[in-house]
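Q: sequence first, then the predicted structure, then my questions.
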Amino acid sequence: MGVVIPLEDKSADHLIEPLMALVADDMDRVNTTILSRTGSEVTMIPEVANHLISSGGKRLRPILTLASAGLCGYAGAGHVKLAAAVEFMHTATLLHDDVVDESDMRRGKAAARMLWGNEASVLVGDFLLGQAFKMMVEVGSLPCLEVLSSAAVVIAEGEVMQLSAAKDTETTEEAYLAVIRAKTSALFAAACEVGPILAARSRAEIAACRDYGANLGIAFQLIDDALDYGGSSARLGKNTGDDFREGKITLPVVLSFRRGSTEERDFWRRTLERGEIADGDLEFALAAMKKRRALEDTIERARHYGAMARDALELFPASPWRHALHEAVEFAISRAH
């Protein structure tokens, strides 16, 4: 059985539409907030920030903040600023990531660092983090500030963990999962946790929303890992095989290396550790992954975490919000179908 990779860019998009419809009005307010908070007399700041912010993307993380608040019956306005703060945190990490990874593309466009340089990308990322924390303070919820600031620390730790494990083909699956729990899952978890906190829900419900976000975040990242070796560049917003060319150790590589022959392991060491990539090497990598079922099993792992995310929401009664959040899990995973 081979890996089924999407050929159309919108094959899974209908699954996220129920959630987007529920949060549409609030999302308009979030977008207005985002635009107002990227303003600065330093002209390069809005230029760099809006290059990435306006370049598309589903804005899934702020949508999850709004949805978790809706699921829990929150009736105030604080979730809008927190959702904008979550998006700024995410955008800042993307700006920083592209510098660390030396990426040329982001969301189908030239990465900000290619247009304004590495220094500007890092500094504008810092500006957005500062704005994010200003909005958190304005909301006035110390528990929400604690959750999001803790997530910022964990994300930074994840970046450093990934840097220290870079190009290390001996990385274990457990070590790799620790990186994505920090780098990706932590912000998904925090985005979902602040809604029930604002709504003053029980500790059990807060934990359920956090668990939903954490597991969804892992599933989302694992599908991204698989798509890098089999998706279209239009869908990915970057070039297919970028992870390979950048020497990134992702789960498909971890599984392929562990299961591979001596020849295959030597190949991974040459290409990823030493960066000696020749014509035809990406095709060899794909063939090795297919032979070792690395992509199929990465997608299976994602399904496992997706099931855990859905189960976390069973604590809540049936509602359009819960149904839409279940569908969001299907959206994350169905990108690989």
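A: Nice, I can see it.
Q: only C-alpha atoms from now on, for both contacts and neighbour counts.
A: OK.
Q: in the stretch 101-250 of the chain, which spans are helices?
A: Taking DSSP state H, counting those that start in this stretch as the test, the helices found in the stretch 101-250 of the chain are 112-116, 118-139, 142-165, 173-180, 186-198, 203-227, 233-236, 242-245.
Q: would you list these in JSON lines and tack on mean neighbour count and distance to residue 269?
A: Below are these laid out as JSON lines (neighbours: other C-alpha atoms under 10 Å; distance: least, C-alpha to C-alpha, whole Å):
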{"stretch": "helix 112-116", "mean neighbour count": "18", "distance to residue 269": "29"}
{"stretch": "helix 118-139", "mean neighbour count": "19", "distance to residue 269": "28"}
{"stretch": "helix 142-165", "mean neighbour count": "17", "distance to residue 269": "14"}
{"stretch": "helix 173-180", "mean neighbour count": "17", "distance to residue 269": "17"}
{"stretch": "helix 186-198", "mean neighbour count": "28", "distance to residue 269": "30"}
{"stretch": "helix 203-227", "mean neighbour count": "24", "distance to residue 269": "19"}
{"stretch": "helix 233-236", "mean neighbour count": "17", "distance to residue 269": "26"}
{"stretch": "helix 242-245", "mean neighbour count": "19", "distance to residue 269": "12"}
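Q: put this next to the previous one:
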Amino acid sequence: MAVIVNLETGRDKQPDALDRLTQLVRDDLDRVNELILQHMQSPVSLIPQLAGHIIAAGGKRLRPVLTLAAARLCGHPGPRAAGLAACVEFIHTATLLHDDVVDESDLRRGEASANVLWGNKASVLVGDFLFSRAFQLMVADGSLRILEILCSASAKIAEGEVLQLMTTNDTATTEQAYLEVIKGKTAILFSAACEVGAVLADRPKSEQEALASFGLNLGIAFQLIDDALDYSAKQEALGKKIGDDFREGKITLPVILAFLRGDKTEREFWRRTLEHQEQKGGDLAEAQRLIAKHNALSDTVQRAAYYGAVARDALGIFPDSADKRALIEVVDFCIRRGH
């Protein structure tokens, strides 16, 4: 059964930095979208319906764009890059389906989540289907090294999600443990998405490692800013929902810093609301007040700026080009979201 999916969601609303990077890879990205539509089809009608819902809500396609841009940076645009970019997007989308079930999320980018519309069982199984499609694309590419990179990333993503389950509701979580969570659940796919661009171009190991480092540190910075925005008055002023992490009891860096810097009464507040999930009206506002009191948001943004600087430096071995400049601009944009 064919399903029509709008893959242009958000194009006109993209910030300039992302738009410039996307325009550089536009032709290849159109091919990626064709491959996504082609490979999400199934005679089991529920699969393309549910997959189309989550894929259409997929936002900026940042991860596949990074694969395409990394390949261009290394002198290898073309069909192989498009296939691998589609593979990366399927891995990402599968994890979103599974995450929404685990987190019991009702919304995904302002729309009803797939698990609300079709139920948890269907969401998990369609996530599995998309993982399988991703592996089919990897095998079709034929590179054992790329297969190794993306399979390893898929395993580490699962480890990151399990580690997040272990740290949820635990106010004793350290900053190091938190960083391990976001490396696994977010940054490792950024890293793999960039690294495969250099591998398919058969570039030297130094360039492969540089792009892997760029992606990893960009991913860490990206998630740090996302976690800061969940408590940010700036996000609230834009009319976007805040406090999901708080309601779910997730231990993110703003909370870790506020907890460590707080007094006994403040720490009891965090234990009540996050460990015991005893939340009442006004608790989110109090959480925001304590986080602001201890400069936890600004310090989280500073941490992100550090990882952003590491990401920019990783591109230093590449000669100047429009692709390199656009990738650096994306790093800067990700950090600026937190200001």
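A: All right, it came through fine. Because the structure is a prediction, the values reported are computed rather than measured.
Q: and for the counterpart of residue 37 of structure 1 in structure 2, the neighbour number?
A: Aligned against structure 2 by TM-score structural alignment, residue 37 of structure 1 finds its counterpart in residue 39. Using other C-alpha atoms under 10 Å, residue 39 of structure 2 is surrounded by 17 other residues.
Q: contact partners for residue 39 of structure 2?
A: residue 133 (C-alpha atoms under 8 Å, 6 or more residues apart in numbering).
Q: same thing with residue 127 of structure 2?
A: Residue 127 of structure 2 is in contact with 93-95, 97-98, counting by C-alpha under 8 Å, 6+ apart.
Q: the equivalent of residue 91 of structure 1 over in structure 2 and residue 50 of structure 2, how far apart?
A: Residue 91 of structure 1 maps onto residue 93 in structure 2, with residues paired by TM-score structural alignment. Distance of residue 93 of structure 2 to residue 50 of structure 2, given as C-alpha to C-alpha, to the nearest Å: 11 Å.
Q: repeat that for residue 295 of structure 2.
A: Distance of residue 295 of structure 2 to residue 50 of structure 2, computed by C-alpha to C-alpha: 41 Å.
Q: comparing these two, which shows the higher neighbour count?
A: Taking other C-alpha under 10 Å, residue 295 of structure 2 and residue 50 do not tie; residue 50 has more neighbours (22 against 15).
Q: wouldn't that one be in contact with residue 126 here?
A: Yes. Between residue 50 of structure 2 and residue 126 there is a contact at 7.3 Å, judged by C-alpha atoms under 8 Å.
Q: sorry, back to before: out of the helices of the stretch 101-250 of structure 1, which is closest to residue 31 of structure 1?
A: Distance to residue 31 of structure 1, taken as C-alpha to C-alpha, is lowest for helix 118-139 among the helices of the stretch 101-250 of structure 1, at 13.8 Å.
Q: tilt between the closest one and helix 186-198?
A: Between helix 118-139 of structure 1 and helix 186-198, the angle comes out at 20 degrees (axes from the mean of the first three to the mean of the last three C-alpha atoms, to 10 degrees).
Q: that older thread, which one (most neighbours) among the contacts of residue 127 of structure 2?
A: residue 97 (27 neighbours).
Q: so who does it touch?
A: The contact partners of residue 97 of structure 2, by C-alpha under 8 Å, 6+ apart, come to 54, 114-115, 123-124, 126-127.
Q: please dump those residues into JSON lines; it should also carry distance to residue 277 of structure 2 for every row.
A: JSON lines is the format used below for those (distance: C-alpha to C-alpha, whole Å):
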{"residue": "54", "distance to residue 277 of structure 2": "29"}
{"residue": "114", "distance to residue 277 of structure 2": "25"}
{"residue": "115", "distance to residue 277 of structure 2": "23"}
{"residue": "123", "distance to residue 277 of structure 2": "26"}
{"residue": "124", "distance to residue 277 of structure 2": "26"}
{"residue": "126", "distance to residue 277 of structure 2": "31"}
{"residue": "127", "distance to residue 277 of structure 2": "29"}
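Q: of those residues, which pair is most distant in space?
A: The most widely separated members of these, counting by C-alpha to C-alpha, are 54 and 124 (12.4 Å).
Q: residue in structure 2 matching residue 312 of structure 1?
A: Matched by TM-score structural alignment, residue 312 of structure 1 corresponds to residue 314 in structure 2.
Q: surely that match meets residue 213?
A: Yes. Under the criterion of C-alpha under 8 Å, residue 314 of structure 2 makes contact with residue 213 at 6.3 Å.
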